[in-house]
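> below are the sequence and a predicted model for it; my questions follow.
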Amino acid sequence: MSRTVPVRALALAGAVAVLAAGATACGASADDDRHPDHRSFALTGRTLTVDSDDSALEVVTADTGGPGTVRVTRWFEGSTVVGGTPRTTWTMDGDRLVLRMTCSGVLTSCSARHRIEVPRGVAVKVEDGDGSVLAQGFAEPLTIRTGDGAVHVRDTSGPVDLTSGDGSVRAEVTSRRVRVVTADGGIDLELGAVPDRVDSQSGDGSVTVALPRAVYRVSTASGDGTVRVGVPRDDTASHVVSVRSGDGDITVRTAN
């Protein structure tokens, strides 16, 4: 005994298949948003935490119109074939800027990007679950944690502490204290001023550290890779550099 599949069900299945192929071929990109949203948030105190679940972030210092004002620009594109309407939210809770994206259902495709302008003199901590982070212009302490995404810091003189669960880390800074850890990704550091301490560790990736001319106390260890140290070394030097890689080459050299 056979059972006939209704024509409507077949048509729906075919439509979903076509939409699935289209969604797979062309995912959403926040860069396609030609009309981004803008909002300003009041900030009390001298610290800011950016709490994002799923967005690319650009965090910069800027003259924001007031010492207690954070300006945010948001780009967002999203679609679902079957399910709820994609959306993003942004709220300020004390000194914590919370950015969230909701994109659930069948055949979803969503992408968000935020530019966050921070008043000068504010220490910043970034917590991003999934997305790349670019930060620049900070003289105060800067801490970045991303679960899955590359990190790039430049034009920064305050202490930096950078961690990526899965992504490369690059820094071009004049900071005196630098700490970088990535579980899976390469590390590329270029120091524009003689640092007091540099700690750099990659679970799986090569590490390059470029330093100004000075004498350093250097320690290195690589589980599987070549180690090259081309800076003057002295075990009693006050400038300390520690580089570790579980699987990757290590290069410590003098900056050009």
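Thanks, I have the structure now.
> make it CA atoms for all contacts and neighbour counts henceforth
Noted.
> would you map the helices across the stretch 1-150 of the chain?
7-25 (DSSP state H, counting those that start in this stretch).
> so which residues of it form strands?
Counting by DSSP state E, counting those that start in this stretch, the stretch 1-150 of the chain has strands at residues 37-42, 47-52, 56-61, 69-83, 87-93, 96-102, 105-118, 123-128, 133-136, 142-146.
> reformat those strands as TSV; add distance to Arg197 and mean neighbour count.
Output for the strands of the stretch 1-150 of the chain, formatted as TSV (distance: least, Cα to Cα, whole Å; neighbours: other Cα atoms under 10 Å):
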stretch	distance to Arg197	mean neighbour count
strand 37-42	35	13
strand 47-52	24	20
strand 56-61	24	20
strand 69-83	31	19
strand 87-93	34	15
strand 96-102	29	17
strand 105-118	27	21
strand 123-128	20	21
strand 133-136	20	21
strand 142-146	16	22
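> presented hereafter is structure B, for comparison with structure A:
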Amino acid sequence: MQLNHQEAETMNHSRTRTIITLGAVAFLALAATACDPDADQANTAPESKSFAFSGDSLTVKSTSADLDLIAADVDDIEVERRVSGTKIGGEIDAGWQYEDGVLTLSVDCDGVSVNCDAKYTVKVPRDVAVTAEYGNSAVQVSNLGGAALHLEGRDGTVQGDGITAASVSVVSRNGDTDLDLTSVPDRVDVQSQDGNVQLGLPASAYAVRTAAKKGDVTVDVADDSTSSHRVNVQTRNGDIDISEGASS
């Protein structure tokens, strides 16, 4: 059947209205789900998994999920995750995999979703050296005391307490760094493009180097260029505060 111009235009307008209406219905349904305090209960229950571990070092890779790293009296790598949010047309995907000393954690929020989020809590054996590579996420570390602790990411805050690692390094693009060390380190190195840096160190003499393009610098520890305990902190935009904030 051949449609004239007017009939074809009317049909196209009808299709457009249908698409807009369906989109609006989907959006309203998603918005209603986001406002319902009980809507995410089905996918917020924690899941746990253990990975057999041997060795003295671990690398953790996390794309965009928040990450807690905790040293504990465990033999294996113990992981708990919480996934929350709502996604139209499917479930939010999260994954965990351990192979050859690398623990990979992920969450997939692609598509239309509301409050899509995941948080992983990772317990590691004490005295294990930990490297964490992360994307856009918050990172919390507690009581890590291996030979080295290295954190490297793009955007997100880094907080740490009870750290006894001999060597501590943080490389961050955007986000504040706040670390509290409870034993005198051999070396601390923090590099941030945009973010405040706060270090709490046990009482000792340190060879301190700082650089802040835009921001205030406060050093409230004994500064001795000949000390074997070296502290290097650099940030482009942000304040630097190095003080006695912990005791050995």
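Yes, it's here. All figures in this text were calculated on a predicted structure; none of them were measured in a lab.
> in TSV: the strands of the stretch 1-150 of the first structure, plus distance to Ala13 of the first structure.
Output for the strands of the stretch 1-150 of the first structure, formatted as TSV (distance: least, Cα to Cα, whole Å):
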stretch	distance to Ala13 of the first structure
strand 37-42	36
strand 47-52	36
strand 56-61	34
strand 69-83	12
strand 87-93	26
strand 96-102	25
strand 105-118	13
strand 123-128	37
strand 133-136	39
strand 142-146	38
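> out of those, which gets nearest to Gly225 of the first structure?
Nearest to Gly225 of the first structure among these is strand 142-146 (25.8 Å), distances taken as Cα to Cα.
> which residues in the second structure does that closest one align to?
Using TM-score structural alignment, strand 142-146 of the first structure lines up with residues 149-153 of the second structure.
> that stretch against the first structure, how far on average?
Comparing stretch 149-153 of the second structure with its match in the first structure after superposition yields a mean distance of 1.2 Å (mean Cα distance after the TM-score superposition for the first structure).
> next, the buried residues of stretch 19-30 of the second structure.
Neighbour-count burial for stretch 19-30 of the second structure flags Leu30 (criterion: 16 or more other Cα atoms under 10 Å).
> the stretch 151-256 of the first structure: helices as residue ranges?
Remark: no helices are assigned in the stretch 151-256 of the first structure by DSSP H, counting those that start in this stretch.
> strands of that one, start to end?
Using DSSP E, counting those that start in this stretch, the strands assigned to the stretch 151-256 of the first structure run over residues 151-154, 160-164, 169-173, 177-182, 187-191, 197-202, 207-211, 217-222, 227-229, 240-245, 250-254.
> for the aligned partner of Leu179 of the second structure in the first structure, what are its contacts?
The alignment partner of Leu179 of the second structure in the first structure, by TM-score structural alignment, is Ala171. Shown in contact with Ala171 of the first structure (Cα atoms under 8 Å, 6 or more residues apart in numbering): 152-154, 188-191.
> mind running it again at 7 Å?
By Cα atoms under 7 Å, 6 or more residues apart in numbering, Ala171 of the first structure lies in contact with 152-154, 188-190.
> can you tell me what Val122 of the second structure aligns to in the first structure?
Matched to the first structure by TM-score structural alignment, Val122 of the second structure sits across from Ile116.
> from Leu97 of the first structure, how far off is its match?
Ile116 of the first structure sits 10 Å away from Leu97 of the first structure, going by Cα to Cα, to the nearest Å.
> what's the answer for Thr254 of the first structure, then?
Distance of Thr254 of the first structure to Leu97 of the first structure, given as Cα to Cα: 39 Å.
> can you check Val252 of the first structure too?
37 Å.
> do the same with Ala25 of the first structure
For Ala25 of the first structure, the distance to Leu97 of the first structure - Cα to Cα - is 34 Å.
> just checking, Leu43 of the first structure touches Thr64?
No - counting by Cα atoms under 7 Å, Leu43 of the first structure stays clear of Thr64, with 11.3 Å between them.
> show me whatever sits in contact with both of these two.
Residues within reach of Leu43 of the first structure and of Thr64 at once, by Cα under 7 Å, 6+ apart, are Val70.
> who touches the match of strand 142-146 of the first structure?
So stretch 149-153 of the second structure is in contact with 129-135, 165, 167-173, going by Cα under 7 Å, 6+ apart.
> ok, now with 10 Å
By Cα atoms under 10 Å, 6 or more residues apart in numbering, the surrounding residues in contact with stretch 149-153 of the second structure are 57-63, 128-139, 141, 158, 163-175, 188-192.
> likewise for stretch 215-228 of the second structure?
Outside stretch 215-228 of the second structure, the residues that touch it by Cα under 10 Å, 6+ apart are 185-187, 195-211, 230-231, 233, 235-245.
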